[in-house]
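> Structure of the sequence below:
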Amino acid sequence: MTGRRVVITGIEVLAPGGVGAKNFWNLLSEGRTATRRITFFDPSPFRSRVAAEIDFDPAEHGLRPQEIRRMDRAAQFAVVAARGAVADSGIDIDAYDPYRVGVTIGSAVGATMGLDEEYNVVSDGGRLHLVDHAYTAPHLYNYLVPSSFAAEVAWAVGAQGPNTVVSTGCTSGIDSVGHAVELLREGSADVMITGSSDAPISPITMACFDAIKATTPRDDVPERASRPFDGTRNGFVLGEGAAVFVLEELESAKRRGAHIYAEIAGYATRSNAYHMTGLRPDGAEMAEAITVALDEARMNATEIDYINAHGSGTKQNDRHETEAFKRSLGDHAYRTPVSSIKSMVGHSLGAIGSIEIAASALAMENHVVPPTANLTAPDPKCDL
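Okay, the predicted model is just below:
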């Protein structure tokens, strides 16, 4: 990328198995899994009965009663993560022009859990053909509009600059951070609070993924259900969570003596223009995105030391990724460690991209590559 150099100076993560970046990293580095049988609702009617849930009480994390009432669970995640990232960075937001402090938040499914719950209230559990408006909560509007996530974060940290919600499916978190980097590069902001959040573990979401057979039916041993790149994998495990970062220009971070986790040197995004859930077998569009990101970072394939893969655990995705890595990195792909943290924290849809950025930054910080859990019989076609 041209323009100003952008660095990460604050990180906060809410993930299954632990709230907080430290707890998240401990889970990953120890190779522990957070997948369990679903407790949020009765999962018995569904094909998949396991998920990676977060033990989360919003009041314990500083949210006031009125904030809890008006925010869906995913918005709560985003606000708690944003406040944590700002605290971790040590930045004084009040010292900046508020119109140059921006927010970008990614989400794939928005306030799905909140909408699911509210529909049950206003329709008497689905028994009413027309909703009873007497039971419609004032905060239902907040659940309806995805922009409320970024608005709540901006309100929480006092950011009055660019404000955007990015929704590009499973890449929402990466694209949210990429957009924030672009705004900093071009000089449209001095500080960006960026990341993503999703809380999709609800009956309606489970039904959607059941219908396309994307989630695993393996529930005999929930801890072993998510098996990226394994020959016995048969779908992903739904998760939830958020990761938010403070991004700023390198020289500004140096001047204030900030701790720098990582520099974001290159970013690219591409579409396969092929199918809503299907992937081209050759991995061409993903390989193109990797190649362009490397070009923008002015790096070559041999400088890559680790790949944090999407690694969802579906038959199609993991083979597609393997081909994309080979296509873009050549022989160096065989010499580069590859792992998927979804084996431990599940697939939190739009949140997972930023959670994986956090995992990569913390891996560099700690000089440890997180493992792929449950990889006992590698798929011969996933041979990296």
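> going forward, measure contacts between C-alpha atoms and count neighbours the same way
Fine.
> Tell me the buried residues in the longest helix belonging to the chain?
In the chain, with assignment by DSSP state H, the single longest helix is helix 73-89. Under the neighbour-count criterion of 16 or more other Cα atoms under 10 Å, helix 73-89 has 73-86, 88-89 buried.
> one more to line up against the first:
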Amino acid sequence: MTRTSVITGIGVIAPGGVGVKAFWDLLTSGRTATRTITHFDASPFRSTVGAECDFDARAEGLTEEEVERLDRATQFALAAGRQALGDAGLVPGEAEPPRTGVSLGSAVGCTTSLEREYVTTSHNGTEWHVDPERAVPHLYDYYVPSSMAAEVAWSVDAQGPVTVVSTGCTSGLDAVGHAARLIEDGSADVMITGGTDAPISPITLACFDAIRATTPRNDEPTTASRPFDATRNGFVLGEGCAIFVLEERERALARGAHIYATVDGFASRCNAFHMTGLRPDGAEMADAISTALGRARLAPERVDYVNAHGSGTKQNDRHETAAFKKALGQHAYATPVSSIKSMVGHSLGAIGSIEIAACALAIEHGVVPPTANLHERDPECDLDYVPLTAREADIGTVLSVGSGFGGFQSAMVLSKPVGSGR
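The predicted structure is shown next:
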């Protein structure tokens, strides 16, 4: 019997919306959650715009000990994981623990806490030799990204395969793809999976300033993220998390679970070309798309909506536009495409999962989220990017793509479920 993975629970911590309802309300309204950074004084930096989460860890059920000990990105994952488990109608340990696993994506791990501890142990960067006596006792956990997945596993009593996937900006997409494959090959029946990152910190801003990847549109923070618009000039750094409960389809149906979407196909490629550059023809992304559709046994004409990477950099927007045309052919011109990064920014390793959440909800509600701030089209980006306003549509199949530094290109196909119930 063919094993298929389905999404039965969703948890979201996103800019402008904590929880699935608030997140979906933000997207369908076309509102943006980008603003001037408030986590610290960003004025010395080239780009001072961010998409921050209004996150209260205690209100989300974390204990005082967890708030003190855990990095912000790990706190996101615990909170979103609990949301997803509750949404799926499960409690920790209810699924057979050895058949339950975790696949967590993160691009930069515990960056916020690592930077804070470096500043503390180096006396604000003035001492070459750091003082270990000034460090927190759990500093080692910040250095080891596997600690993030372990925390999630402990919280849900997952004793099966547990891993961290770190492939840059495709991490959140790749982690879900890995989880789906573990279910399909019989290694697990339930996977808690998604991506989390909290990279809005001085060191991250400095790194992106150096390569001029983030937008300098500091005087217009609410409209600074402009994917596919002719006036775009870089992405807006964000933060956030989305976690899913993935289950083997027959198991989910047997317990009467609500199924948001079926994970039908996934593929990842690398262009082996340049750390930050992209080939203009989009060949590697196109190959990932075609392979994912092939695994789903779907023709390109079956795609009803494309959730684009849409970072808001000229090279990316043109690269993936070319990839859509190459993979979907003439159907690319008839398919709505949009980028939610226009509203929630680019949260690096988390955004792929946040976008999967948007795709599953688009299928659930029959609505295509818009591309906010798209007023002036780039002539080289000539597809239907659903500008400004959400659009009702009959969505049976969604394609979601991601593109990351190092040349990573990933694609996932999600479809409307058959035979689910509440």
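> sorry, back to before: can you list contacts of the following helix or strand past the longest helix of structure 1?
Going down the chain from helix 73-89 of structure 1, the next helix or strand is strand 101-106, by DSSP states H and E. Contacting residues not belonging to strand 101-106 of structure 1 are listed as 78, 93, 149-150, 153-154, 159-168, 172-173, 175-177, 179-180, 189-197, 350-351 [Cα atoms under 8 Å, 6 or more residues apart in numbering].
> Next step: those residues restricted to strands.
Using DSSP state E, 163, 164, 165, 166, 191, 192, 193, 194, 195, 196, 197 are the members of these that sit in strands.
> Kindly indicate which of those lies nearest residue 363 of structure 1.
residue 195 (17.8 Å; Cα to Cα).
> sorry, back to before: and the longest helix of structure 1, how far out from the chain's middle?
In terms of Cα atoms, centre = their mean, to the nearest Å, the centre of helix 73-89 of structure 1 is set 13 Å apart from its chain centre.
> That one vs structure 2, mean deviation?
Superposed on structure 2, helix 73-89 of structure 1 shows a mean distance to its aligned partners of 0.5 Å (mean Cα distance after the TM-score superposition for structure 1).
> what helices or strands is that helix leaning on?
Contact analysis of helix 73-89 of structure 1 by 3 or more Cα pairs under 8 Å, 6 or more residues apart in numbering; DSSP states H and E lists strand 6-15, helix 147-157, strand 191-198, strand 241-249 as its packing neighbours.
> okay if I get those as TSV plus mean neighbour count?
What follows is those, written out as TSV (neighbours: other Cα atoms under 10 Å):
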stretch	mean neighbour count
strand 6-15	27
helix 147-157	21
strand 191-198	34
strand 241-249	31
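> Mind putting the ones you listed into a markdown table with distance to residue 295 of structure 1?
Formatted as a markdown table, these follow (distance: least, Cα to Cα, whole Å):
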| stretch | distance to residue 295 of structure 1 |
| --- | --- |
| strand 6-15 | 16 |
| helix 147-157 | 31 |
| strand 191-198 | 24 |
| strand 241-249 | 20 |
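> Out of those, flag the one nearest residue 290 of structure 1.
strand 6-15 (18.8 Å).
> what range in structure 2 matches the closest one?
Strand 6-15 of structure 1 corresponds to residues 5-14 in structure 2, going by TM-score structural alignment.
> post-alignment, that stretch versus structure 1, mean distance?
Overlaying structure 1 shows stretch 5-14 of structure 2 at a mean distance of 0.4 Å from the equivalent residues (mean Cα distance after the TM-score superposition for structure 1).
> So for residue 308 of structure 1, which of the helices and strands packed on helix 73-89 of structure 1 sits nearest?
If you check each of the helices and strands packed on helix 73-89 of structure 1 against residue 308 of structure 1 by Cα to Cα, strand 241-249 wins as the nearest, at 15.5 Å.
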